[in-house]
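Novice: sequence? don't have it. structure:
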């Protein structure tokens, strides 16, 4: 996420390395590179220029703080300005209606239907809501089928009307259905449309006027860069939407849309899509995104994701097993499953300060645990619970059964042994304190 932009900004800050004070000369050289990095990331020229001018005003004459070098001070100033440019504070979704009606709008191919499902899943699992998905794409039968597949996948009902070609009627009928059946959120998925298609733009404007949604969201593919910003402006002029959703931020995106869209339409980014899975949705925090763009990681989001998978009862059982030296491969497999639920590995590693930069050229696949799981699944129940019984003959059988090599099996056993010893050591005061801290932090949000 934003690797190229992060690298170029890092090089820009290196210009100040070794200087004892920020001056007009060295700050000009640094900000010239910052502006170039933003332009390369497909940020609008005027926005990039205004951005660097604001940073320059704050930087000139600043003395080096006792705990900061000039380069670090410049990073702080850029981070603060980036945060402000992307919206400053986090913007929540309006769920005040009964039911709350959310209208999804966007271009064809922006990922709107998939994200409607992600949003429904988010509201169901994180906000304890009972959402209803509504299929209002009357032009593409595959979109209605897709929404039904998504709904079945996440356990959310989908409302559609076969043969009805009036999206206004479908949306209105869906809201009546929601009221009669106890749904407290209605998510209306509309047809993708081009901003230049006057007839299609009139149609979504009519749906908007008829159902008076509590929240109108514009879904945009972040990989389209500056085009995404221009399209958002055209849609906003017609719908006056409430917020933006950026999809495909896990792809090879240059970041221009995330950085400049708020400045152009004056509407906040509310959610981002970070992968293909239904759980790959994050609330957009401008300050956290600024940290990630500047290579500082995002520890808060990482801890939050860990807390969502943290089960106090399971943790207590695990503690007892470790204390009795009964921690086996079934327990290890359970821990792997919890990590996988947190998101794709590349995204998680990018949240660790410095890790993203250190591993930028390393290709991290989503199935990074695949061979480990295959090895464990090739073990018998006895072998999983008592790894000490694994002799050469058993290892050979496991390697063949899992499609791996003896070396990979031995490597896993060695790593497992080291991890078991480390977990045993953590059974002391430090480990117990950490468990208590995780328990106390669960449910907290910044």
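Specialist: Nice, I can see it. Keep in mind that what you see is a predicted model, and the values were worked out from it rather than measured.

Novice: Going by C-alpha atoms from here, please, whenever you check contacts or count neighbours.
Specialist: OK.

Novice: So residue 101 lies in a strand, does it not?
Specialist: Yes - assigned with DSSP: H, G, I helix; E, B strand; the rest coil, residue 101 falls within a strand.

Novice: which ones are touching it?
Specialist: 95, 175, 185, 186, 187, 188, 211, 212, 213, 214, 215 (C-alpha atoms under 8 Å, 6 or more residues apart in numbering).

Novice: What ranges does the stretch 251-400 of the chain have for its helices?
Specialist: Secondary structure of the stretch 251-400 of the chain (DSSP state H, counting those that start in this stretch): helices located at 256-265, 286-293, 299-309, 312-323, 329-341, 345-350, 355-358, 370-377, 381-385, 392-402.

Novice: here's the one I want to compare it with:
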């Protein structure tokens, strides 16, 4: 997400380096480049104008304070304005009502409403310890009801059954009664989508809203539609009292125009962003963290939160102790590390949150393909326990058998072994205090209070 915008802004800001003061002359060209970057990212024109005007006003003639360069001063100004446009602070769901708190999900067909309902149910269960019920009011697509039932089962939410011969209002009212009887904390209501906005659709969802009086009405929209996402959200906002927006499919959105446009165009906050189909791929929208990602500064806070929530800490502790004692880093350890990374969304998701990734060459990013991790795990699974523990015994015939078992080539086995050797050398250095030295050097670069986080994943050695 934001790849193209980050790259363009990064190049633009570099041009300011070496200047002693931000003036009209050296800001003019920079603002033109920023404007083009925003337009290419499909940010809505009114939002582009608002951003540029605000940046110009604050940047003109500003003295560079302390050791800051003009480029750094300009980044600070752009960062502050991006945060302001996207809403300043994260806006949590307002569930402070007599249970069950009803959350109505609206949006066009294909936006990802049903998947988002399951993701939100899982988030509320695991993070907020809520008892959650879900119901589908999509009587036009029987497959949608079945899909929600399957997803509800996978995330451990209560599924309220519905059928296509019922009216959406009747379904919602019955679900609400059932939620009260079962002492449910939150009821998530999935609604029917359409390929386009139409009067029939709006009338139906208005009746639904009036019948169940939700405390939250969230508009789910595909971020890849760019500024159209903001326009569609605004149209829904005229028909419904929306309380927030959920941006989906952000993993496929290299531009980010929707994230920058929605708040201004609709006046409603973005509450969540979703990336991918997995039910854990939903995160709270933090404007300051997103601005940091856009400017290539990463999102260390979210990265640490994700590590804390998703890493198997018992396994990580055992691995750390093993490395401290000087034991060899074998292929079982490598497989564990790869699986931990996959559990956090894969390399692409991690890279999106790491500082400076906008400066990494595109060719290098493409090499960091999650498919390689899948292949590597498959190769390790194709080995015997002895081969995993003692990679040195892997010779010609064994390599051929392993490659065949994984449906790959012998050169893939060789590549795996080479990468394992490189990681083994790194782990050996870390076990001798290298990791502690690296963490100490990072102390000043991490957000306040996070300098002692001790590493990530299985690499929590001290």
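Specialist: Received, thanks. It should be emphasised that the depicted structure is a prediction, and the values quoted were computed from it without experimental measurement.

Novice: Once they're superposed, tell me the TM-score.
Specialist: After superposition, the two chains reach a TM-score of 0.92 (TM-score structural alignment, normalised by the length of the first structure), with 442 aligned residues with a C-alpha RMSD of 2.5 Å.

Novice: and the contacts of residue 101 of the first structure, which are buried?
Specialist: For the contacts of residue 101 of the first structure, a neighbour count by 16 or more other C-alpha atoms under 10 Å gives the buried set as 95, 175, 185, 186, 187, 188, 211, 213, 214, 215.

Novice: can you tell me which of those are in helices?
Specialist: 175, 211 (DSSP state H).

Novice: ok, how many other residues are close to residue 80 of the first structure?
Specialist: Residues contacting residue 80 of the first structure under the criterion other C-alpha atoms under 10 Å number 17.

Novice: name the helices or strands packed onto the helix or strand hosting it?
Specialist: Per DSSP states H and E: residue 80 of the first structure is located in helix 70-85. Under the contact definition 3 or more C-alpha pairs under 8 Å, 6 or more residues apart in numbering; DSSP states H and E, helix 70-85 of the first structure sits against helix 3-13, helix 45-59, helix 256-265, helix 286-293.

Novice: now that helix, how far from the centre of its chain.
Specialist: Centroid displacement of helix 70-85 of the first structure relative to its chain, using C-alpha atoms, centre = their mean, to the nearest Å, is 23 Å.

Novice: how big is the offset of that helix relative to the second structure?
Specialist: Once fitted to the second structure, helix 70-85 of the first structure is off its aligned match by 0.9 Å on average (mean C-alpha distance after the TM-score superposition for the first structure).

Novice: Could you tell me the angle between that helix and helix 286-293?
Specialist: 140 degrees (axes from the mean of the first three to the mean of the last three C-alpha atoms, to 10 degrees).

Novice: I'd like to know which of the helices of the stretch 251-400 of the first structure is closest to residue 156 of the first structure.
Specialist: Distance to residue 156 of the first structure, taken as C-alpha to C-alpha, is lowest for helix 329-341 among the helices of the stretch 251-400 of the first structure, at 19.6 Å.

Novice: give me the stretch of the second structure that that closest one matches.
Specialist: Following TM-score structural alignment, the aligned partner range for helix 329-341 of the first structure in the second structure is 331-343.

Novice: That stretch vs the first structure, average offset?
Specialist: Mean deviation for stretch 331-343 of the second structure: 1.5 Å (mean C-alpha distance after the TM-score superposition for the first structure).

Novice: Pull the distance from that stretch to the chain's centre.
Specialist: 21 Å.

Novice: Also stretch 398-415 of the second structure?
Specialist: The chain centre lies 34 Å from the centre of stretch 398-415 of the second structure; the measure is C-alpha atoms, centre = their mean.

Novice: Same question for stretch 39-49 of the first structure.
Specialist: 24 Å.

Novice: buried ones in stretch 182-197 of the first structure?
Specialist: So for stretch 182-197 of the first structure, counting by 16+ other C-alpha under 10 Å, buried means 183, 184, 185, 186, 187, 188, 189, 190, 191, 192, 193, 195.
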